[in-house]
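Engineer: With the sequence up front, the predicted model follows.
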Amino acid sequence: MIRSADIREWRDHDVVDPKGHKIGTLEAVYVDTSTDEPAVATVRTGLPTRQRLVFVPLDEAVLGPGYVQVSYAKAEVRKAPSIGTDDVLPADQEESIFQHYGMPYRPGVNGERQLARR
């Protein structure tokens, strides 16, 4: 798992799947608002002229020299919810990330978002 203090060091590193296939480049990390622990990353994918940011959970992520290995296959990540490279995650689309990966979505008691970008 990526620690909060390490987040900035891993930006712009390759993100690879369990078989070592490159998915893209780590763009940003979203933390769980209830624990302030890294939960999801955005990964820059696509052609240089048509890039987008896809979301991938960081549970069981492994850090290596110059890469972050996630526990999801490249094909699954590429089909995940995405945003444009200059966009932010709309609150009403947050739950779709969790649904895509079969994870429970737990907003705050008063409807607060579960994810916050760091």
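Structural biologist: All right, it came through fine.

Engineer: going forward, measure contacts between C-alpha atoms and count neighbours the same way
Structural biologist: Will do.

Engineer: Next, count neighbours for Val68.
Structural biologist: By other Cα atoms under 10 Å, 24 other residues sit near Val68.

Engineer: do the same with the one 10 residues further on
Structural biologist: Summarising burial for Arg78: neighbours were counted as other Cα under 10 Å, giving 18.

Engineer: got it, and Ala39?
Structural biologist: Neighbour tally, Ala39, other Cα under 10 Å: 22.

Engineer: wait, what's in contact with it?
Structural biologist: Val29, Tyr30, Val31, Asp32, Pro57, Leu58, Asp59, Leu115 (Cα atoms under 8 Å, 6 or more residues apart in numbering).

Engineer: what about versus this one:
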Amino acid sequence: MITREQIPAVLDHPVYDDHGNKIGDANHVYFDDTTGQPEWVSIRTGLFGTKESFVPIHDATVAGDHLEVPYAKDQVKEAPNVDVDAGGHLSENEEHRLYEHYGIDWDAAWQQTGGTPAAAERTGEDTRTRADDAMTRPDDAMTRSEERMHVGVERRATGRARLRKYVVTEEVQQTVPVRHEEVVVEREPITEENRDAALSGPDITEAEHEVTLHEERPVTRTETVPVERVRLGTEERVEEESVGGEIRKERIETEVSGEAGEIDETGETGERRR
């Protein structure tokens, strides 16, 4: 069990689960109002530590510079949401939901503590700076806190691109010269040069003579040749974007002789009319 003397060594230090996975950093320690023993620790989780998850501390151990709890990281991060700013106390309903989430017997634990919810007696810097004398004198100081905005970037998928090859058919026209043969009747008169050839046959007879005609016709063939290579790549472009958000700040007022002043972040007090 964690003792009060170990609280300064726990706050703002890493918290690990039972498998050695870091859950986050311890932010608050809640004590039981009756027994005065540490009962819960809130852990900053989520993006930039913007979420706090509660986990029982009575079975936790301090190992070196970190705290180890006997619960899995996912179980802690999925714990019921509890408002840590609600007066520094856990309500009966909040503790009931937390006990059920971690499988702890609510009735037995409630009777053991006398029916009192846990309270955050000390948090953050107050514990570290006043750990020695917090048990001997009442704390008459008031802590003023404010939220700070941390801006980061996250990488997410915005779309997908792919290459797909498909086949299309195009009509191609090309002109090519073709040749063909036609019948031409040639007549020549009888001359001294061809008289012997003309009289070499019978005088009167029937005869036939034929020739074969030829023509050219266009034919096509195709061949596949590579023409280019295409691939997908990515390139990064940097753009400036403005990010806005709301942060809360606490203000402290003091009343002196009926006049009120407001203490700002620098600690200076100014008059203000009521």
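Structural biologist: Great, that's in hand. What you are looking at is a predicted structure, and each value in this text was computed from that prediction instead of being measured.

Engineer: Send over the TM-score of the superposed chains.
Structural biologist: Superposed pair, TM-score by TM-score structural alignment, normalised by the length of structure 1: 0.83. Supporting alignment: 114 aligned residues with a Cα RMSD of 2.0 Å.

Engineer: thinking again about what came up before, format the contacts of Ala39 of structure 1 as TSV; extra columns: distance to Gly102 of structure 1 and secondary structure.
Structural biologist: Output for the contacts of Ala39 of structure 1, formatted as TSV (distance: Cα to Cα, whole Å; DSSP: H, G, I helix; E, B strand; the rest coil):
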residue	distance to Gly102 of structure 1	secondary structure
Val29	20	strand
Tyr30	18	strand
Val31	18	strand
Asp32	17	strand
Pro57	11	strand
Leu58	14	coil
Asp59	13	coil
Leu115	16	strand
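
Engineer: Highest neighbour count among those?
Structural biologist: Going by other Cα under 10 Å, Val29 tops those with 26 neighbours.

Engineer: Please say which position in structure 2 it maps to.
Structural biologist: Using TM-score structural alignment, the equivalent of Val29 of structure 1 in structure 2 is Val29.

Engineer: looking at it, that match is touching Ser42, isn't it?
Structural biologist: Yes - judged on Cα atoms under 8 Å, Val29 of structure 2 makes contact with Ser42 at a distance of 6.5 Å.

Engineer: which residues does the residue nearest the centre of structure 1 contact?
Structural biologist: Centroid check for structure 1 by Cα atoms, centre = their mean gives Ala41 as the closest residue, at 1.9 Å. Ala41 of structure 1 makes contacts with Leu26, Glu27, Ala28, Val29, Tyr30, Phe55, Val56, Pro57, Leu58, as judged by Cα under 8 Å, 6+ apart.

Engineer: Shouldn't the third one be within a strand?
Structural biologist: Yes - when DSSP: H, G, I helix; E, B strand; the rest coil is applied, Ala28 of structure 1 is found to be in a strand.

Engineer: Is it in contact with Arg117, as I believe?
Structural biologist: Yes - assessed by Cα under 8 Å, Ala28 of structure 1 is found in contact with Arg117 at 7.1 Å.

Engineer: Show me which of the two is the more surrounded one.
Structural biologist: Comparing Ala28 of structure 1 with Arg117 by neighbour count (other Cα under 10 Å), the higher total belongs to Ala28, at 19 against 16.

Engineer: Tell me which stretches of structure 1 form strands.
Structural biologist: Secondary structure of structure 1 (DSSP state E): strands located at 14-16, 22-32, 38-47, 50-57, 62-64, 67-69, 82-84, 115-117.

Engineer: Quick check: of the contacts of Ala39 of structure 1, which lies closest to Gln51 of structure 1?
Structural biologist: The closest of those to Gln51 of structure 1 turns out to be Val29 (Cα to Cα; 17.5 Å).

Engineer: what residues are up against that closest one?
Structural biologist: So Val29 of structure 1 contacts Ile7, Pro38, Ala39, Val40, Ala41, Thr42, Arg117, Arg118 (Cα under 8 Å, 6+ apart).
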